[in-house]
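1. this one's structure only:
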């Protein structure tokens, strides 16, 4: 082969290798990385306006209400039992029915006491005759004063014995201490009863008591005559009641005051044992400046509200008063006619542009 051709081929190969080496070691742009960088959002040079809701302040009646949970308790309730021991010989009530005060409900055997009573009553005529005869003799000085006093004492003792037996007989009778509904009986005829044996439960449900506890900060506001309303699960209507008494002191452990109200419960439609959702009206403020609770922004121990001025948000420090479920009273910082921002409050900053989507 011609030397010139040979060296020419070698030269071309050398140039090719040189170009390949330079391309390999020359830094190049990472196309994947560049694409990712191009996809990142660029910060706008101008602030973006925040879409918010707003409300124009209008003075209105604000009612402070307290919501607590209570329970319905009977006006009176007692476990019925005999005052003496004996075998039950009669039960005179039907379970779950209304009974009246003094009605005979049950009785234990009193045959021995009845026999004692008859024996003592049989002695009465003779004892009374002795006193009569001794008195007549005393008038004629035929007997001593002491003899007359002796027969009088015997008659008085006989009277006392009779009353004692009659009292024992009364103890064998179980009578209703008040009007009410008698519950399920726990014994049967023939059972032996003692003073610890519960025969049934008697409950007075007309009226009913509404018992509940209020935090100590409200204790001075709850007084006799305070009106309230309550709701019972399963009933669509609410019921009105009036406080008639409060406990004499604050509970040391719960720091609450126990309160009782009275509900007439005419017809006995409600039963004791129900839980009651109670609503108490504390005070009413006319022409109050009140705003939605969500408009309040707590910050560094203070409360602030953002108001709308010339298209931007401006923070204002406020002093709050009473709270309800949905609103907060503003004592200082706002006035009627101010437009407050009620949404996006955590994103708002001073002089941030805002666009009002909805205004109340």
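-> Arrived safely. Keep in mind the model is a prediction, meaning the values are calculated, not measured.
2. CA only for contacts and neighbour counts going forward, please
-> OK.
3. in the stretch 251-360 of the chain, which spans are strands?
-> Using DSSP state E, counting those that start in this stretch, the strands found in the stretch 251-360 of the chain span residues 256-263, 275-288, 290-292, 297-299, 302-309, 312-323, 327-332, 339-341, 354-359.
4. got another one to weigh against that:
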């Protein structure tokens, strides 16, 4: 009996040893799994939030318009016989776009031309006879005015026939076609819209108290979103309306856009208007901001021991000044924010800062 006790004790010790070994192996496997699932170290570039002197601005909503633009239609109603253009096509001034069925107009014109030719010959003959006192002055006048009436009728029919043809009044780009062959086209109905995209303008209204700051020649900045990314454009004021709207006490301003890019007539843009003297504001590079419908944020870099950690931080933004944007709330001067490499980041990731390379 006494001999069996050491054997049992040894078995128990071996059992406990196996349990501890299994536990250690499982912990090692879990640690390895956590290491494999952890986000790798991300290389980013960064910049500090810093004070800058900017000119405070208010904003207005402007609408893009073409310097030349028109909804093309005909003064004459009729059935469309042929269409000689496609949607989105670039056309030249005078190019034929559409023809209506002229009906009896060509025949009436030929008849009128023949009558005008005869009336002209009769007037010339009457003048020769009158020169030898063969007819009275009244008869000569009837012959002359008869020729004028006949030629006027020819001109009228030529104009009526010309009104059955739609031509491009200027060179530009056509919009979407609104009609089809065989369709009855009422007088004045738009067949297609023509715009000249080379010279775009923007119209916007400003309160009367800002009138002293908006004068012809003043340079303005426009903002428009292209997807989630904002883009800026430069415009120059070319005219200010001479009448204040009684309904809202505002002046309408027109500015010429330089390098219009993806802008199209009818689009809305945000117009930045200078309002007061320059002021000191906290700014960050605009590329650091992630714009989202639920709120704008930046990746703020914070020290955690010897490491840098990226933390998604909501911010409230102000005016855009060049490549920088004003931060109203969310950051302090000296805070470092990620300016490139955000696409690879998750909240809480460990990062390495390298401003010597361009990151995408």
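-> Received the coordinates, thanks. Remember, predicted model here, so these are calculated numbers, not experimental data.
5. most packed of the strands of the stretch 251-360 of the first structure?
-> Highest mean neighbour count among those (mean count of other C-alpha atoms under 10 Å): strand 339-341, with a mean of 24.
6. which residue range of the second structure does stretch 216-232 of the first structure align onto?
-> Stretch 216-232 of the first structure corresponds to residues 208-224 of the second structure when matched by TM-score structural alignment.
7. show me what counts as buried in that stretch.
-> Buried residues in stretch 208-224 of the second structure, counted by 16 or more other C-alpha atoms under 10 Å: 210, 214, 219-224.
8. so where is the host helix or strand of residue 27 of the second structure in the first structure?
-> Secondary structure assignment for residue 27 of the second structure, by DSSP states H and E: helix 4-37. Under TM-score structural alignment, helix 4-37 of the second structure corresponds to no residues of the first structure.
9. can you list the buried residues of stretch 208-224 of the second structure in a markdown table and add secondary structure and distance to residue 185 of the second structure?
-> As requested, these are exported to a markdown table (DSSP: H, G, I helix; E, B strand; the rest coil; distance: C-alpha to C-alpha, whole Å):
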| residue | secondary structure | distance to residue 185 of the second structure |
| --- | --- | --- |
| 210 | helix | 47 |
| 214 | coil | 45 |
| 219 | strand | 45 |
| 220 | strand | 43 |
| 221 | strand | 43 |
| 222 | strand | 40 |
| 223 | strand | 40 |
| 224 | strand | 38 |
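10. check the offset of the match of stretch 216-232 of the first structure from the chain's centre.
-> Offset of stretch 208-224 of the second structure from its chain centre (C-alpha atoms, centre = their mean, to the nearest Å): 20 Å.
11. which residues are contacting that stretch?
-> With contact meaning C-alpha atoms under 8 Å, 6 or more residues apart in numbering, stretch 208-224 of the second structure is reached by 230-240, 244, 249-251, 268-275.
12. of all the buried residues of stretch 208-224 of the second structure, which two lie farthest apart?
-> 210 and 224 (22.4 Å; C-alpha to C-alpha).
13. let's verify the residue nearest the centre of the first structure: helix, strand, or coil?
-> Centroid-nearest residue in the first structure: residue 69, 1.5 Å away (criterion: C-alpha atoms, centre = their mean). Recorded secondary structure, residue 69 of the first structure: strand (DSSP: H, G, I helix; E, B strand; the rest coil).
14. same check on residue 19 of the first structure?
-> Under three-state DSSP, residue 19 of the first structure falls in the helix class.
15. same thing with residue 244 of the second structure?
-> Per three-state DSSP, residue 244 of the second structure ends up coil.
16. re earlier: let me know which of the strands of the stretch 251-360 of the first structure is the nearest to residue 6 of the first structure.
-> Closest approach to residue 6 of the first structure among the strands of the stretch 251-360 of the first structure is made by strand 354-359 (80.5 Å; C-alpha to C-alpha).
17. need the buried residues of stretch 208-224 of the second structure in CSV with distance to residue 165 of the second structure, can you?
-> Listed next are those as CSV, based on distance: C-alpha to C-alpha, whole Å:
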residue, distance to residue 165 of the second structure
210, 48
214, 44
219, 43
220, 42
221, 43
222, 40
223, 41
224, 39
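18. tell me the one of those residues nearest residue 100 of the second structure?
-> For those, the closest approach to residue 100 of the second structure (C-alpha to C-alpha) belongs to residue 224, at 41.7 Å.
19. so what's the counterpart of the residue nearest to the centre of the first structure in the second structure up against?
-> In the second structure, the residue paired with residue 69 of the first structure is residue 61, using TM-score structural alignment. Residue 61 of the second structure makes contact with 204-205, 268-271 under the criterion C-alpha under 8 Å, 6+ apart.
20. again with residue 196 of the first structure
-> Neighbouring residues of residue 196 of the first structure by C-alpha under 8 Å, 6+ apart: 81-82.
21. tell me the spacing between it and residue 175 of the first structure.
-> Per C-alpha to C-alpha, to the nearest Å, residue 196 of the first structure is found 16 Å from residue 175 of the first structure.
22. how about the residue nearest to the centre of the first structure, nearest residue that isn't a chain neighbour?
-> residue 277 (4.8 Å; C-alpha to C-alpha, 6 or more residues apart in numbering).
23. just to check, that neighbour is in contact with residue 67?
-> Yes. Residue 277 of the first structure is within contact range of residue 67, at 7.2 Å (criterion: C-alpha atoms under 8 Å).
24. which one among the buried residues of stretch 208-224 of the second structure gets closest to residue 81 of the second structure?
-> Lowest distance from residue 81 of the second structure to those (C-alpha to C-alpha) belongs to residue 224, with 42.4 Å.
25. and the strands in the stretch 51-200 of the first structure?
-> Along the stretch 51-200 of the first structure, the stretches classed as strands by DSSP E, counting those that start in this stretch are 60-80, 86-91, 98-99, 104-108, 173-175, 180-182, 192-193, 200-215.
26. on that earlier part again, the residue nearest to residue 69 of the first structure matches what in the second structure?
-> Residue 277 of the first structure maps onto residue 270 in the second structure when the alignment is built from TM-score structural alignment.
27. its match and residue 15 of the second structure: what is the separation?
-> Per C-alpha to C-alpha, residue 270 of the second structure is found 76 Å from residue 15 of the second structure.
28. do the same with residue 44 of the second structure
-> For residue 44 of the second structure, the distance to residue 15 of the second structure equals 52 Å [C-alpha to C-alpha].
29. who has more neighbours out of the two?
-> Just comparing residue 44 of the second structure and residue 15: by other C-alpha atoms under 10 Å the higher neighbour count belongs to residue 44, 23 against 12.
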